[in-house]
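Novice: please work out how this folds:
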Amino acid sequence: MMNNLFSMFDPSTSNNLSLNWLSSLMLMIMLPSIFWIIPNKFFFIKNLIIKFLLLELKINVKNNNFIMFFISIFIFILLNNFMGLFPYIFTSTSHLSLNLTISLPLWLSLMLYGWINNMNHMFIHLIPQSTPTLLMPFMVLIETTSNIIRPLTLSVRLTANMIAGHLLLTLLSSMKYNLNLSLIWILILLQIILLILEASVALIQAYVFMTLSSLYCSEIN
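Specialist: Got it, this is the predicted structure:
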């Protein structure tokens, strides 16, 4: 029995050894195609997704190295989101410790690159066009604040969306002891619908994280 509702997100398997964080690397071992003799359907789907992402990212990012970097982030987050939908597998993307580890160095490196190489552009970006003179100090403050909290909003958005679905599934599953046998089937149907919704959320949140990161990258060029 859980001490509280959020205890299911505790990253621990035992008091002496925690292996749950290794789930973030499990699928990464199977991804390289050199370990497969014949390409399977998974690789065909992966190639279709990469082709779609390439077309999307080329609109905002001109550097091919940056494009592959953002695609790698998308695949990493997507795989971890999907793995969290399976029983007894830890959802690492439901923790700020992992999401901040991705978003904070990414934002910091983009800011350092922008201020070192395109300082004039970064100053101009603090004040939108056609801003009245009296509002310029306030706009600089607002733009600076919104820029500083970007890594936090990226990580909190992903964390909150992954936690919300898991909490809802846990609350519904806790009702099974108080329901009749005829209502259990309705509960199972609701949980199946929620799992489908969670799968779509896992895909959307990985895409949103990648898209916002690419937009931040386009602002410094």
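Novice: only C-alpha atoms for contact and neighbour calcs from this point on.
Specialist: OK.
Novice: which parts of the protein are helices?
Specialist: Along the chain, counting by DSSP state H, helices occupy 23-30, 41-60, 64-83, 96-117, 119-125, 136-148, 150-173, 181-219.
Novice: can you add mean neighbour count and distance to F6 and give those helices back as JSON lines?
Specialist: Below are these laid out as JSON lines (neighbours: other C-alpha atoms under 10 Å; distance: least, C-alpha to C-alpha, whole Å):
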{"stretch": "helix 23-30", "mean neighbour count": "14", "distance to F6": "19"}
{"stretch": "helix 41-60", "mean neighbour count": "13", "distance to F6": "33"}
{"stretch": "helix 64-83", "mean neighbour count": "18", "distance to F6": "18"}
{"stretch": "helix 96-117", "mean neighbour count": "16", "distance to F6": "14"}
{"stretch": "helix 119-125", "mean neighbour count": "13", "distance to F6": "41"}
{"stretch": "helix 136-148", "mean neighbour count": "14", "distance to F6": "29"}
{"stretch": "helix 150-173", "mean neighbour count": "17", "distance to F6": "8"}
{"stretch": "helix 181-219", "mean neighbour count": "16", "distance to F6": "18"}
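Novice: among those helices, which comes closest to N4?
Specialist: helix 150-173 (11.3 Å; C-alpha to C-alpha).
Novice: if we can go back for a sec, I'd like the helices of the chain laid out as TSV, including distance to F90.
Specialist: Shown next, in TSV, are these (distance: least, C-alpha to C-alpha, whole Å):
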stretch	distance to F90
helix 23-30	7
helix 41-60	22
helix 64-83	8
helix 96-117	12
helix 119-125	40
helix 136-148	30
helix 150-173	11
helix 181-219	14
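Novice: and for comparison, fold this next one:
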Amino acid sequence: MMNNLFSIFDPTTNLFNLSINWISTLIGLMFIPYSYWFIPNRFITLWNIITYKLHNEFKTLLGNNGLNGSTFIFISMFTFILFNNFLGLFPYIFTSTSHLNLSLSISLPLWLSFMFYGWINNSQHMFAHMIPQGTPNILMPFMVLIETISNIIRPGTLAVRLTANMIAGHLLMTLLSNTGSSMTFYLVIFLIIIQILLMILESAVAIIQSYVISILSNLYASEVN
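Specialist: This next block holds a predicted model:
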């Protein structure tokens, strides 16, 4: 019987009828040694440089009106998504970021908080943002409608972007690996090389997608100031 290709993304592993696949979201904490918190090493030094660069970039995008410490929200989101994207590359570990349950639960609360903050504190700015400068009077109602729709679908596009990119690479690797049993020895070697290259590509996608999601969320936050 042929299985559904998307069955590899189903959280079917359970214990006493409780899904335990989502534990993979937190299981990566076991990979962090205790010395990480006490002894400065190369890893923590490199990570501090990365977070410092991200902090400066997010602070620049938020502008002078951004609240102090607000950049750490996006740094934490970048770290969390990057962490789970990389965990999904390990064999037999559930990829939580390939589900809309997780990606939408990240983007939707952030978007709602931005909207509530903007409409309560900067309502005039939010109304002005509906109509780009220089829009003809006859097109203003249409521009308001278009801007409203584009604003409403933002959390959905963020969630679908992350989910689709994580599913696409995993599906391609699964399809190629399923054909290995029917190949000759030389083709299997070629297949292994392709799989290694795809793994490198997926590692790059894991970094890029976490960066893109955090940057876009930061840009959405900067529009309400």
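Novice: next, the TM-score between them, please.
Specialist: TM-score for the superposed chains, counting by TM-score structural alignment, normalised by the length of the first structure: 0.94, backed by 221 aligned residues with a C-alpha RMSD of 1.8 Å.
Novice: contacts only, for the counterpart of S92 of the first structure in the second structure.
Specialist: Matched by TM-score structural alignment, S92 of the first structure corresponds to S96 in the second structure. For S96 of the second structure, the contact set (C-alpha atoms under 8 Å, 6 or more residues apart in numbering) comprises 22, 24-25, 84-85, 88, 102.
Novice: do the same with Y211 of the second structure
Specialist: F78.
Novice: the equivalent of it over in the first structure and L19 of the first structure, how far apart?
Specialist: Using TM-score structural alignment, the equivalent of Y211 of the second structure in the first structure is Y207. Distance, Y207 of the first structure to L19 of the first structure, using C-alpha to C-alpha, to the nearest Å: 28 Å.
Novice: next: R157 of the first structure.
Specialist: Here the criterion is C-alpha to C-alpha. By it, R157 of the first structure lies 26 Å from L19 of the first structure.
Novice: could you do W115 of the first structure as well?
Specialist: 40 Å.
Novice: what of L27 of the first structure?
Specialist: Counting by C-alpha to C-alpha - L27 of the first structure and L19 of the first structure are separated by 15 Å.
Novice: can you check Y177 of the first structure too?
Specialist: 31 Å.
Novice: N84 of the second structure maps to what in the first structure?
Specialist: So, by TM-score structural alignment, N84 of the second structure is matched to N80.
Novice: give me the spatial nearest neighbour of its match, chain neighbours excluded.
Specialist: Using C-alpha to C-alpha, 6 or more residues apart in numbering and skipping residues adjacent in sequence, the residue nearest N80 of the first structure is S24, 5.9 Å away.
Novice: what does the one you found align to in the second structure?
Specialist: Matched by TM-score structural alignment, S24 of the first structure corresponds to T25 in the second structure.
Novice: how close does its match get to L198 of the second structure?
Specialist: In terms of C-alpha to C-alpha, T25 of the second structure sits 23 Å off from L198 of the second structure.
Novice: one more: N137 of the second structure?
Specialist: 51 Å.
Novice: now S7 of the second structure
Specialist: Taken as C-alpha to C-alpha, the span from S7 of the second structure to L198 of the second structure is 20 Å.
Novice: likewise N17 of the second structure?
Specialist: Distance from N17 of the second structure to L198 of the second structure, by C-alpha to C-alpha: 35 Å.
Novice: now swap in S19 of the second structure and tell me
Specialist: 29 Å.
Novice: burial count for S182 of the second structure?
Specialist: For S182 of the second structure, the neighbour count with other C-alpha atoms under 10 Å is 9.
Novice: the first structure: which residue goes with that one?
Specialist: Counting by TM-score structural alignment, S182 of the second structure corresponds to N178 in the first structure.
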